[in-house]
Structure formats: C-alpha cells, structure tokens
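Engineer: predicted model, plus sequence, below.
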Amino acid sequence: MAGRTADGLLGADDPAPVGLFNAAGPSPFLLIGDHAGSGVPAALGDLGLAAADRGRHIAIDIGVHGLGHALATLLDAPFLHQYYSRLVIDCNRDPEQLAAIPAVSDGSRISGNEGLDATARAARVAAIHAPYQAAITATIAARQAVGRATILLSLHSFTPVMDGVARPWEVGVLHWLGRTDFAQAMLDALRTDAALAVGDNQPYRMDATDHTVPRHAFAHDLPYAEMEVRQNLIGDAAGQHLWAQRLARAAQTAAARTGYGSNAAAGGL
C-alpha cells in the first residue's frame, strides 16, 4: 500500500506508516508496536546514518515485528504497528518534544535530523506520527462501539547493554497510572517461571516521557501493560515464537485473574 501524503514527505512508493495484522481478531487484546519498523521515507535518504546504525536498537525495536505477529496469531488479536524508524520520528514521544526527532542517539549522530525547522518537523508528524496515533484511536473506538473489551499490550524490546552497563532482565513489565492491575498480574504470571529474570518497570520506568500508552490507555481507562523483551532473545524467528508463547500464556492468565479475559481466545495454549 503506497503511503503518499499531501505534504510530499511520503512518495508513491513509500509504504503507509501503519501496519495492521489480523484486524478482525476477536480477543480482548490489542497489540501495538511503536518502534516495530526501520523504514525511512525515500525523501529523507539514509538520515546520514550508516547501514549498521540503521539496524541498531537506536533505529528499531529489534525483534518486535516478528514477535508481534507471532503473539497476535497465538492470541487471535490485532497487531497495529509502525513501519517507519523511531529516528524518523518516535511515535512513543510527544511530537512537540525535541526528543521525538533526535539528532544524537546512543552516541550516533543523525545528521539528517539536525537543524530541522518547524515545517520539516511538522511534515514528519503529519505523515507518520499522527496517522499512527489516529489508527490506534480509531481501532479502540471501533471496538468500544461494538462492546468489545480492550486490553492494550504495547510491545517493545531493549538492548542487552546500555552505556556499558549490562541489563540482567529478560523481560520487563512497564506501568504507571490508570488501571495497573493487569500489568501487575502480568508480572505475577511471568514470575511463576523462576528461571526468568522479570523486571518491574525495568529496564525503564514508565513516566511522562512515554506517549502512546498514556495517551490511549489512561484516556480510555483501559487495562494495559507495556512489555520490554531483551533484544538478543528475540533476534530470530525461533526466539520470537518462544517469547510469543510465554507472553501469550502470561497475558491470558493475567486477563483471567483480573476479570478482563472473558472473551479471550484460547489460542491453543
């Protein structure tokens, strides 16, 4: 599907910013992937980055695209995700903040993001950030209109080492305000496997820097959890499938324990 936009940022051969897999999935889970893609609009070239940098964690949540599709299949849930790189614009940041279009990330200079004027920034918001957030809003509204429950499950991944410090967690559950009971139940469900290193608001604490979950889960009083899986564990299809199974079991257990899972798909688990 072409992604042409009136502002000209996305050309006829650029993909649309939003991907939606298994749109009709009947389960209460709605999966989202803010950083699942690494695409760059043709008009922006390579953002001044080498290919190696464009494949690093600074550009994409490694493994989330495959993990999201595998998990959506197991849960029979929709997976709505972003196609373009977080370095073009970070859809999990307030677009008014400078951090939404970083000029430096984990020591790498992004020269294509330097010195952008208001018009250039607004073009990225209009072409990518706004349609992605609007798609989430519309999907939640459509589910509410037919009386379908929604548990928002946001999928992210994290690098094993940051600033020279190793991160021991294999998976983290992030939460902040609103209906945190589902996230707490996810923590409990994952921790039944004593072999897993499960972080509570690790390796990041959800706070006001996050944009997507606060914007949609808090505003609509939805149960939610933001999941962080260590990238070296989901870098290939085998790891993605294994972690999809783990997350599906935990999510269904958490939904049942919190009373949100009455129409959860069995998923064969």
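Structural biologist: Perfect, I can see it now.

Engineer: make it CA atoms for all contacts and neighbour counts henceforth
Structural biologist: Fine.

Engineer: how distant is the helix or strand harbouring residue 136 from the center of its chain?
Structural biologist: Using DSSP states H and E, residue 136 falls within helix 130-145. Relative to its parent chain, helix 130-145 has a centroid offset of 15 Å by C-alpha atoms, centre = their mean, to the nearest Å.

Engineer: may I see the buried residues of it?
Structural biologist: Under the neighbour-count criterion of 16 or more other C-alpha atoms under 10 Å, helix 130-145 has 131-133, 135-136, 139-140 buried.

Engineer: tell me which of those is nearest to residue 38?
Structural biologist: Closest approach to residue 38 among these (C-alpha to C-alpha): residue 132, at 14.7 Å.

Engineer: residues contacting the closest one?
Structural biologist: Residue 132 makes contacts with 17-18, 81-82, 91, as judged by C-alpha atoms under 8 Å, 6 or more residues apart in numbering.

Engineer: below is structure B, check it against A:
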Amino acid sequence: MQLLAGDEAPTVANVNPEGAGDVLLVCEHASLTLPRALGTLGLGPEALVAHIAWDPGALAVARQMSRSLDAHLIHQNYSRLAYDCNRPPESDDAMPALSEIYKIPGNQDIPTDERDARIAEIYTPFKAALEKTIAARKAAGRKTVLVTVHSFTPIYKGNHRSVEIGILHDSDSRIADVMLEEGGRRGGYDIRRNEPYGPADGVTHTLKLHGLENGLANVMIEVRNDLIANEAGQEVVASFLVDLLRKSMETTT
C-alpha cells in the first residue's frame, strides 16, 4: 500500500534550517492533517480537531521560539492519529485505537500493509530527518540542545489539570532542572516536573532516541493549550520559555 499520494505534503517540514542557534526544536504533533487514503478514520468533525489529533498551539509556539533563538525547527505535517512520531513502531500508542475518550475506528485492527505504510511514509522519514540533521551538526562541530514542544488539554477524562507548563525529561535532567528552578523563581505559571506526563507514559521517545543516544542535552516542554489558544498567548508563553532555555543553556552547556 502507498499511503501518501504524490500531490500531498511531504512528511517533514523544516523551519529556519540554516539557523545558527544551538537549539534544535522538534514538534512531533504539529498538524491535524490526515493522509487522504485514511479518510476520517471513522471520526466525526469534533474529534478531528481535538487534542487527540494534534497539539493545538504547539507549532505556533515552536515557530516563535525558532525566531527568537535562531533555531532550526523540524515538525511533522500529519496527524498523530495516522502515526504518533513520538512513539516507536512497536508501541500501541504509535497508531492508537483509543485516545482519551475517543475510540478510533480506522485504527482498529489495521491491516499489516497499511501499518507498514504508515511507518515507512510517516515515522521513518521523520526519524531520518532528525538523524541527518543531528549528524550534520555534529560533523560541523556544532553544539546542539534538543527541545521538543507540545501542548496538553486542560480537561482530561473529565478532570481539570491545574498544571500550566510541564518540563519533562528522561534520565538527563540538566536542562529541565535549571528551567524548573528559573521558572519557579520568576513565577507567573504553575510549572511542574514530568507533568502532566512523564517517562513512564512513554512520552520521551524522541528525547531518548535522538537526545540521549547522541549525548545531547535535551528537554520536552508541555504547555496547557488554553494558554496558547491565540497569537497573544503564544507570544507570551514562547518568550517565557525562551528566557528559561537561555538561562539553562548558560548554566549547563
């Protein structure tokens, strides 16, 4: 099976690829677009624009950060309902049959050829793009700090989340530690470590595969999406995060 037609968007998008900054930004859940071959996956209009399909506001924040940091940003052009690029192929959450309160009919019992096509045409090119970029930066002797940008829903399975910004890490907490300390000192947001998700939830795949395995300082940022629902909020949050990142890089890299 071929998943993507020739006139559909490429899997990977690069923003400011010539950026001279030390940060490499990644946004795995940037888009809610589904490949045409998958139709609507049996979902209604409400679900197709909900958080299960993408991270609302995350790409806009990442773009703002890219401009401020002169950072290369790599993001995904397809919905995580087709393939979640922050999950390895063996993970059930890579092509979730159930997400939050939604059952996803088109992800139930996916035929092998379709599953293989999703991996080959979405995950593999995204993984390869990150590998190639990091290898090129290493070869050029460039410092790299890997930063992934996400958003989360304020209400999860009927429960309100009071946390506003999550600073997530796996076994390397260097960047996260300083960001949390600096964020707490500045105030203004409810900032927490490894919330509303953490390594046990399988959310650090990109950090582990592309950060830890390459010896790169790394961090994952989660922003509650009601804070970044419009341009003004996106600018404020992006500026705050950039300041925290700059402080952490001064201290740890």
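Structural biologist: Everything's here; your move. Quick caveat, the model's predicted, so the values are computed rather than measured.

Engineer: thinking again about what came up before, from the contacts of residue 132 of the first structure, which ones fall inside helices?
Structural biologist: In this view, those have no member that belongs to helices under DSSP state H.

Engineer: in CSV: the residues you listed, plus neighbour count and distance to residue 205 of the first structure.
Structural biologist: What follows is the contacts of residue 132 of the first structure, written out as CSV (neighbours: other C-alpha atoms under 10 Å; distance: C-alpha to C-alpha, whole Å):
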residue, neighbour count, distance to residue 205 of the first structure
17, 24, 27
18, 22, 26
81, 27, 22
82, 27, 22
91, 26, 18
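
Engineer: returning to that earlier point: equivalent range in the second structure for the helix holding residue 136 of the first structure?
Structural biologist: With TM-score structural alignment applied, helix 130-145 of the first structure matches the range 124-139 in the second structure.

Engineer: what's the mean distance for the matching stretch versus the first structure?
Structural biologist: The superposed stretch 124-139 of the second structure is, by mean C-alpha distance after the TM-score superposition for the first structure, a mean 0.6 Å from where its aligned residues fall in the first structure.

Engineer: can you confirm residue 222 of the second structure is in a strand?
Structural biologist: Yes. Assessed with DSSP: H, G, I helix; E, B strand; the rest coil, residue 222 of the second structure lies in a strand.

Engineer: right, and it touches residue 147 too?
Structural biologist: No. Counting by C-alpha atoms under 8 Å, residue 222 of the second structure stays clear of residue 147, with 10.8 Å between them.

Engineer: tell me which of those two has more neighbours.
Structural biologist: When residue 222 of the second structure and residue 147 are compared for neighbours, residue 222 comes out ahead with 25 against 22, by other C-alpha atoms under 10 Å.

Engineer: the more buried one -> the first structure?
Structural biologist: Superposed on the first structure with TM-score structural alignment, residue 222 of the second structure falls opposite residue 228.

Engineer: against residue 147 of the first structure, how distant is its match?
Structural biologist: In this structure, residue 228 of the first structure and residue 147 of the first structure are 29 Å apart, going by C-alpha to C-alpha, to the nearest Å.

Engineer: can you map out the helices along the second structure?
Structural biologist: Under DSSP H, the second structure gives helices at 45-48, 58-69, 112-118, 124-139, 174-186, 205-206, 231-252.

Engineer: pick the most buried one from the ones you listed.
Structural biologist: Ranked by average neighbour count under the criterion mean count of other C-alpha atoms under 10 Å, those are headed by helix 58-69 at a mean of 22.

Engineer: and residue 14 of the first structure? What does it align with in the second structure?
Structural biologist: Residue 14 of the first structure maps onto residue 8 in the second structure, by TM-score structural alignment.

Engineer: so who does the closest residue in space to its match that isn't next to it in sequence touch?
Structural biologist: Of all residues not flanking residue 8 of the second structure in the chain, residue 35 sits nearest, at 7.7 Å (C-alpha to C-alpha, 6 or more residues apart in numbering). By C-alpha under 8 Å, 6+ apart, the contact list for residue 35 of the second structure reads 3-4, 8, 78, 82.
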